[in-house]
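Chemist: sharing a model prediction with you, sequence too.
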Amino acid sequence: MKAIAVSILLFAYAAAGAADIPAITAVKAAHMVDVRSGKLVDQAVVLISGERITAAGSQLTIPAGATVIDLGNKTLLPGLIDAHTHITGRPEDAGYSIIAKSIPRITLTGAHNALTTLRAGFTTIRDVGADGYTDIGLRDAINDGDVPGPRILASGPPLGITGGHCDDTMHAPEYKSIALGVADGVDEALKVTRRNIKYGADVIKICATGGVLSFGDDPRTSQYTLEELKAIIGEAHRLGRKAAAHAHGGDGIRLAVLAGIDSIEHGSYIDDEGIKLMKEHKTYLVPTLYLGDWLIDNAEAIKLPAPLLEKAKVVLPQARINIGKAIKAGVPIAFGTDAAVYPHGLNAREFAVLVKLGMTPAQAIRTATVNAADLLGWSDKVGSIEAGKYADLIAVDGAPLNDVRALEQVQWVMKGGAVVKGN
């Protein structure tokens, strides 16, 4: 049927006149992962016109005059999606050095990280927290073609309470430093939500509990009240945005889900009640697990302050136990990494952790394709190799459905029909 559809399309172009026939690119590979079924398509062909896929399948007829990219024995997959990044940050920023960083310097760091992330095979990311709207500026620069990088849905400054995880807790009080997203009470929370949207936020990020890389708070305790959360999330939804909640602790997870949150980020202390609520409300969990390995191993090198390291040693191992239970219970999972806590470009190391916690490789791949696309509200644009979607493709050696670690070595990347890595 797909071959017939391509023939009909070419006949229509011919009837319109040769001058109107768009340039066609055909990408060939020995295999292609159908992420919906979790099965391989052999002798794969993907036909592309401009930025979009026009057809995909096995042994499709390649139109005369098409530009052919033959990837030989490689395996094609849709471009990967990371739903939890901090694209303008670096691991070293978990220490005190971030205090001396200007907004222009942070933005340029983001440009470097964006290219690294794209070349690692992540063609779409959701950025959930950046200083001074730097992620929004970077998104716009990428969209305008000024710098290379993935497609970005950006949050701008995350909302948090005074002294909470998303406040700037590393400054002494005499510096009178308050993070841009700090908002206490319903009225302030509404104002900051509207301000973020005014300056271009695609998604609203909320710090619903304490965190690991912040001073003086406890990841197990909630930080916003139910009324405040309802105000923020309700306003985000009313204005056409989704909302994501940083939430480690059970009470913060429960409150955020009851308030209508679209995703829980981290979920380290998720309990039976949280699992039950998230399944009932079909709320996505975005675990960020590989960072537990990298951060503890590299804490000395990045000069991670001792109080933060001590929290990490307690919280991060516990997170794997609890999130393993959530995965087995069937909580919806979307892929996220918290890249910036560890170096950008290592995002795909998260897959092996998901498999270790009970997922099959196919299930793990779905978290970074169809599941993440659904969470972002972009199922019509990205997340699978299908007609009408962006021609965002990657290719790897090996068999990712057998060993998901093959995704850690992406050999070829295409974004919007343009090759950005490989020949």
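Modeler: Done, it's in. Numbering: from 1, shown residues only.
Chemist: all contacts plus neighbour counts: C-alpha atoms, from now on.
Modeler: OK.
Chemist: can you show me the strands along the stretch 251-400 of the chain?
Modeler: Using DSSP state E, counting those that start in this stretch, the strands found in the stretch 251-400 of the chain span residues 263-266, 284-286, 393-396.
Chemist: who does the second one touch, helix- and strand-wise?
Modeler: Translated: strand 284-286. On a contact count with 3 or more Cα pairs under 8 Å, 6 or more residues apart in numbering; DSSP states H and E, strand 284-286 meets strand 263-266.
Chemist: ok, now the last one?
Modeler: When contacts are defined as 3+ Cα pairs under 8 Å, 6+ apart, strand 393-396 packs onto strand 75-78, strand 410-415.
Chemist: put this beside the first:
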Amino acid sequence: MKRIALAVVALLSSVSASAETPDSATVVITAARMLDVVSGKIVQNPQIVTENGRITLVTTSDRHVVTDARRIDLGDLTILPGLIDMHVHLTSDPTLSGMQALSYPGSFWTVLGTAMAKRTIEAGFTTVRNVGSADYADLGLKMAIERGAIPGPRIVPATYSIGATGGHCDSNELPANYVFDRPGIADGPDGVRQKVRELHRRGAEVIKYCATGGVFSIGTSVGAQQYTQAEMNALVDEAHMLGLKVAAHAHGTNGIKAAIRAGVDTVEHVSFADAEAFELAKKAGTWFSMDIYNDDYILAEGAKNGVPESSLAKEREVGLRQRQTFQAAWKAGVKMAFGSDAGVYPHGDNARQFAKMVEWGMTPIDAIRAATVKAAEALGREADVGQIAPGRYADIIAVAGDPTKDVNLLRDVKAVVKGGSLVKDAR
């Protein structure tokens, strides 16, 4: 089970690249309209010229004609950049929650991730940050996708989430007499530094750790801080020294503030942040990534899916408060990036969150920016993704109509282009 990442690599060495591999020839993409996510304006008759999977020119079809190129004409649709989700778990399935998830071996979840990756890109999310996966499965998925063996988004992998003994990122489901390996657990400043180095060595491109308890962990208070300030400081310092960004899972007020003081790049969930936390985040430039849709799904479907009552009770404690915090943080001017926690609810439904973001204070273009240009900035990859602009990957989605007027159009993506290749056409 632990060798699954190596097995995936060996398997992929015999698989040839698929049509999703970026074209080396020039590709021209046209449509009726384009949403410029920076200005918020609709551009008529866009023409996007790409080379080797990246955009070289953005113009309009009446100003510039490119010959000798393969064309992708998206007809009477509106194009915009491929969407970015800052918080997913591709190897999780919400319909297999609680103790029933323990019936499946690690290899099952890796295979399952291939289907979830396909759902994700077909939903229009061409880049995701996978913030926690056992058996280094997100690395295997990333390699398979990049080789062209399977369809899926660009993945920024965290591998294992780092957590304290007995905390949210630990495995507390089984009785005390069961002894098993827990590769993400680290305690003390030296321990967390070593763990960051180990995950970096294995291929992590972002470090995710659990600063507080959570909804789905057994025996933890959802808001209780689980790492000391000294441990968080050491973890973030080590990650930044290695050039890695850091995401902190944090629901509770004290844990949120400690994470911000430690210098994390993003705080996830952020349910009980207060005005002081907002000011700390604004001063530090910390991003909030808040999963404000999934409460609806968890409370409606969780019991049927096997979520224990103790976790449902914590979700009832968190859900409304988190949405109120989202609204207050946005009004206070905190930087916000789109993060859905897909895997806690079904993959492919990521875009359901846009309507909640609008309901709780954002305009449609603000919500779209949170999943494009702003998320790219939070990732530190604004030169690659988040805009339809020269130099970026030719990752483009198309919808029918104007999503700045009806953000729910993003739930029905008609076409997806990744790296200059058409990977979905549902017109």
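Modeler: Sure, I can see it. The model shown is predicted, which means the values in this text are computed figures rather than measured ones.
Chemist: quick revisit: so which of the strands of the stretch 251-400 of structure 1 comes closest to Asp167 of structure 1?
Modeler: Among the strands of the stretch 251-400 of structure 1, strand 263-266 comes nearest to Asp167 of structure 1, with 17.4 Å by Cα to Cα.
Chemist: remind me, longest helix of structure 1?
Modeler: Looking across structure 1 with DSSP state H, the single longest helix is helix 306-329.
Chemist: read off where that helix ends up in structure 2.
Modeler: With TM-score structural alignment applied, helix 306-329 of structure 1 matches the range 309-332 in structure 2.
Chemist: so where is stretch 42-52 of structure 1 in structure 2?
Modeler: Matched against structure 2 by TM-score structural alignment, stretch 42-52 of structure 1 falls on residues 44-54.
Chemist: hang on, the earlier thing: could you redo the strands of the stretch 251-400 of structure 1 as CSV and give each row distance to Lys381 of structure 1 and mean neighbour count?
Modeler: Putting the strands of the stretch 251-400 of structure 1 into CSV (distance: least, Cα to Cα, whole Å; neighbours: other Cα atoms under 10 Å) gives the following:
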stretch, distance to Lys381 of structure 1, mean neighbour count
strand 263-266, 20, 28
strand 284-286, 19, 27
strand 393-396, 12, 26
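Chemist: returning to that earlier point: can you say which of the helices and strands packed on strand 393-396 of structure 1 is packed in most?
Modeler: strand 75-78 (a mean of 28; mean count of other Cα atoms under 10 Å).
Chemist: for that one, the distance to its chain's centre please.
Modeler: Its chain's C-alpha centre and that of strand 75-78 of structure 1 lie 18 Å apart, by Cα atoms, centre = their mean, to the nearest Å.
Chemist: could you do stretch 263-281 of structure 1 as well?
Modeler: Taking Cα atoms, centre = their mean, one finds the center of stretch 263-281 of structure 1 at 19 Å from the center of the full chain.
Chemist: repeat that for stretch 241-255 of structure 2.
Modeler: Chain-centre distance of stretch 241-255 of structure 2: 15 Å, with Cα atoms, centre = their mean.
Chemist: how about that stretch: buried residues?
Modeler: Residues 244-255 are the ones in stretch 241-255 of structure 2 that count as buried (16 or more other Cα atoms under 10 Å).
Chemist: quick check: the aligned residue for Ala394 of structure 2 in structure 1?
Modeler: In structure 1, Ala394 of structure 2 lands on Ala391 (TM-score structural alignment).
Chemist: ditto for Ala378 of structure 2
Modeler: Checking TM-score structural alignment: Ala378 of structure 2 goes with Leu375.
Chemist: go ahead and confirm its match touches Thr283.
Modeler: No. Contact between Leu375 of structure 1 and Thr283 fails when scored by Cα atoms under 8 Å: they sit 9.0 Å apart.
Chemist: who has more neighbours out of the two?
Modeler: Taking neighbours as other Cα atoms under 10 Å, Leu375 of structure 1 and Thr283 compare with Leu375 leading, 24 against 21.
Chemist: so who does that one touch?
Modeler: Counting by Cα atoms under 8 Å, 6 or more residues apart in numbering, Leu375 of structure 1 touches 262-263, 284, 334.
Chemist: nearest to Ala326 of structure 1, of the residues you listed?
Modeler: Tyr284 (10.9 Å).
Chemist: any idea what the closest one aligns with in structure 2?
Modeler: Tyr284 of structure 1 maps onto Trp287 in structure 2, by TM-score structural alignment.
Chemist: same question for Thr75 of structure 1.
Modeler: Residue correspondence to structure 2 (TM-score structural alignment): Thr75 of structure 1 is matched to Thr78.
Chemist: wait, doesn't that match sit right on Ala398?
Modeler: Yes. Between Thr78 of structure 2 and Ala398 a contact is recorded at 5.3 Å, counting by Cα under 8 Å.
Chemist: circling back: off-centre distance for the longest helix of structure 1?
Modeler: Put simply, helix 306-329 of structure 1 sits 20 Å off its chain's centre (Cα atoms, centre = their mean).
Chemist: got it, and stretch 103-122 of structure 1?
Modeler: Counting by Cα atoms, centre = their mean, stretch 103-122 of structure 1 is centred 14 Å from the centre of its parent chain.
Chemist: just tell me the aligned range of it in structure 2.
Modeler: On structure 2, the counterpart of stretch 103-122 of structure 1 by TM-score structural alignment is residues 106-125.
Chemist: ok, now stretch 348-356 of structure 1?
Modeler: Aligned by TM-score structural alignment, stretch 348-356 of structure 1 falls on residues 351-359 of structure 2.
Chemist: coming back round to it: export the helices and strands packed on strand 393-396 of structure 1 to TSV and tack on distance to Val27 of structure 1?
Modeler: Shown next, in TSV, are these (distance: least, Cα to Cα, whole Å):
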stretch	distance to Val27 of structure 1
strand 75-78	9
strand 410-415	10
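Chemist: of these, which approaches Ile327 of structure 1 most closely?
Modeler: Ile327 of structure 1 sits nearest to strand 75-78 of all these, at 23.1 Å, using Cα to Cα.
Chemist: next structured bit after the closest one?
Modeler: Proceeding N to C from strand 75-78 of structure 1, the next assigned helix or strand is strand 80-85, under DSSP states H and E.
Chemist: average gap between that next one and structure 2?
Modeler: Its matched residues in structure 2 lie on average 0.3 Å from strand 80-85 of structure 1 after superposition (mean Cα distance after the TM-score superposition for structure 1).
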